[in-house]
Structures are given as structure tokens and as C-alpha cells.
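Trainee: test case, fold it:
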Amino acid sequence: MQGVRFEPTEEQRRTVRAMSGFGIPQEDIATFLDIEPKTLRKHFRRELDRGMVEATAKVAQSLFQMATSGNNVAAAIFWMKARAGWREKQEIRVGPTNLDEVSDEELLQVIQHVRDAIAEGEELAAEAAQLTTEQQPPST
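Mentor: Coordinates of the predicted model:
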């Protein structure tokens, strides 16, 4: 309707915020409201932005609760990888690339460091397994 000023309703604002949060493309939201995408962005900018932020915050809150409850090891591992920089593999770097330049003493230090890291990883895995076992409800 050209020439008629568009006035969004509160129901349309709620709908846009929800659809935006669900990740529905703006063009599809505009089609749903039977308006042009440009009109959508002009009149619903706040709802488009807030919908995405609110949805992300809600999912982050849910993931955080799952990760910290002790009942969802996968969520905790994901959180540590995404937020704390944990990795599946450890990277070991030795200074010189030519091993002929590395003294026996330096090689022994590197070997001991690797052994310590492996032992620490095994201890952490055992602790995690123990925590997981303790968190399981008793079998009936």
C-alpha cells in the first residue's frame, strides 16, 4: 500500500522479536508481515536486534547451567573449549628445528615435561570420571 503510513502494532513487534530470535531471515519476516524488508528494518530495528541478542543470551544461560550442574559433561567440555581455550591435542614445540642443535639435557627436559603433562591429563580424566560417576543417580 503505497502512500499509507505504516504503524506497527505491539503484536507485530513481539512477532518480529521472536522470529528474529529464532534466526528467521529478515526477508521472510517481512513476507510474513506483508511489508517490504526496508519497511521492516525501518520500523522494527530494535526488535530485530533485541530478538537475536535475547535468544543468544537464553541459549548461553542454558548451556552455562548444563555445564555447571555437573550432570552434562559434554556441555562442560564444550564450554571449556569455547571459553577457556581447551584443546583435544597438546602441541609441543622444541626450540631449534634441527635436533642436532639440541643438547641431551634439553631433550631430557622436554621428555620430562611431556611425561608430566600426560600424567596431569590422566589425573584430570580420572577426576572427571569420578565426578561423573558420583553425579549419576542410583540404579533401581
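Trainee: every contact and neighbour count from this point should use C-alpha atoms.
Mentor: Noted.
Trainee: give me the nearest residue to Glu27, chain neighbours excluded.
Mentor: Pro37 (5.5 Å; C-alpha to C-alpha, 6 or more residues apart in numbering).
Trainee: and the strands in the protein?
Mentor: Assigned strands in the chain: none (criterion: DSSP state E).
Trainee: find the centremost residue of it, please.
Mentor: Ala82 (5.7 Å; C-alpha atoms, centre = their mean).
Trainee: picking up where we left off before, just confirm the residue nearest to Glu27 contacts Val16, I think it does.
Mentor: No - with contact defined as C-alpha atoms under 8 Å, Pro37 does not reach Val16; the gap is 12.0 Å.
Trainee: one more to put side by side:
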Amino acid sequence: MEHLHRTGGRPRHHPSPTDRRIVQMLAGQAVPQPEICRILAVSPKTLRKAYRRELDVGAAKLEAALVGQLLRLAAGTDDVALRAIIYLLRCRFGWSRYAPPPCG
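Mentor: As a prediction, this is how the structure comes out:
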């Protein structure tokens, strides 16, 4: 019996530079990964494997933009500024209302 060379599944995905830019832009606009998969017609596993850097860079750019907006809000003088400052201190610097006060 002859041994037939079989290839299983779909053909390998080769990301183009345009696809990479699209993924980074969409990730930077907080588009969910399932939506990005539908746009590119790839599986979630393929998206994470082939576009890991683009997903990470897009998420980092989004986070930087959000932190910039939060800092802008914190520079105000109203109750929104106070809530933004408290949020920043808790999330970015680990402050907690339940932690004991520092000794000193």
C-alpha cells in the first residue's frame, strides 16, 4: 500500500503587512478579538498566534490613551477629578481604603 502524503486542516495563514496594521488599529480601538477574527476570517487561536505583537501594541496604545484622559480629568477641580485621582492611586499605585495607615 502506498503512503499518501496528507495535509490536514486549512492552509497555513500568512499575515500580510496590511493585516498586521488592521489588527493593531482595531486592538487599539478596543474592538473585541472575536470581531477581529471575523474581519480577518481567522480563528481566535490563529489570531493570537500570528498577531500577538500587534494585539499587545494595540492594547498598550489604548491603555496609554485612556491613562492620558484619566490624568486630564484628575487635573480638574471638581468631584470627577477627585474620583479620577482616587482611581489612579488604587489601580496604578496599589492604594487601598482597607490597608492600615503607614507607620511614621
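Trainee: just give the TM-score of the two.
Mentor: Taking TM-score structural alignment, normalised by the length of the second structure as the basis, the two superposed chains have a TM-score of 0.64; 84 aligned residues with a C-alpha RMSD of 2.5 Å.
Trainee: how about the longest helix seen in the first structure, which residues of the second structure does it hit?
Mentor: Counting residues, the longest helix in the first structure under DSSP state H turns out to be helix 104-135. Across the second structure, nothing matches helix 104-135 of the first structure (TM-score structural alignment).
Trainee: likewise stretch 50-66 of the first structure?
Mentor: Using TM-score structural alignment, stretch 50-66 of the first structure corresponds to residues 57-73 of the second structure.
Trainee: show me where the second structure has its helices.
Mentor: Taking DSSP H as the criterion, the second structure carries its helices at 17-28, 33-40, 44-50, 52-74, 79-93.
Trainee: can you put those in CSV and add distance to Pro11 of the second structure?
Mentor: Compiled in CSV, the helices of the second structure are given as follows (distance: least, C-alpha to C-alpha, whole Å):
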stretch, distance to Pro11 of the second structure
helix 17-28, 17
helix 33-40, 15
helix 44-50, 12
helix 52-74, 20
helix 79-93, 43
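Trainee: determine which stretch of the ones you listed is the most buried.
Mentor: helix 17-28 (a mean of 17; mean count of other C-alpha atoms under 10 Å).
Trainee: that one against the first structure, how far on average?
Mentor: Comparison of helix 17-28 of the second structure with the first structure after fitting gives an average deviation of 1.5 Å (mean C-alpha distance after the TM-score superposition for the first structure).
Trainee: output the contacting helices and strands for that helix.
Mentor: helix 33-40, helix 52-74 (3 or more C-alpha pairs under 8 Å, 6 or more residues apart in numbering; DSSP states H and E).
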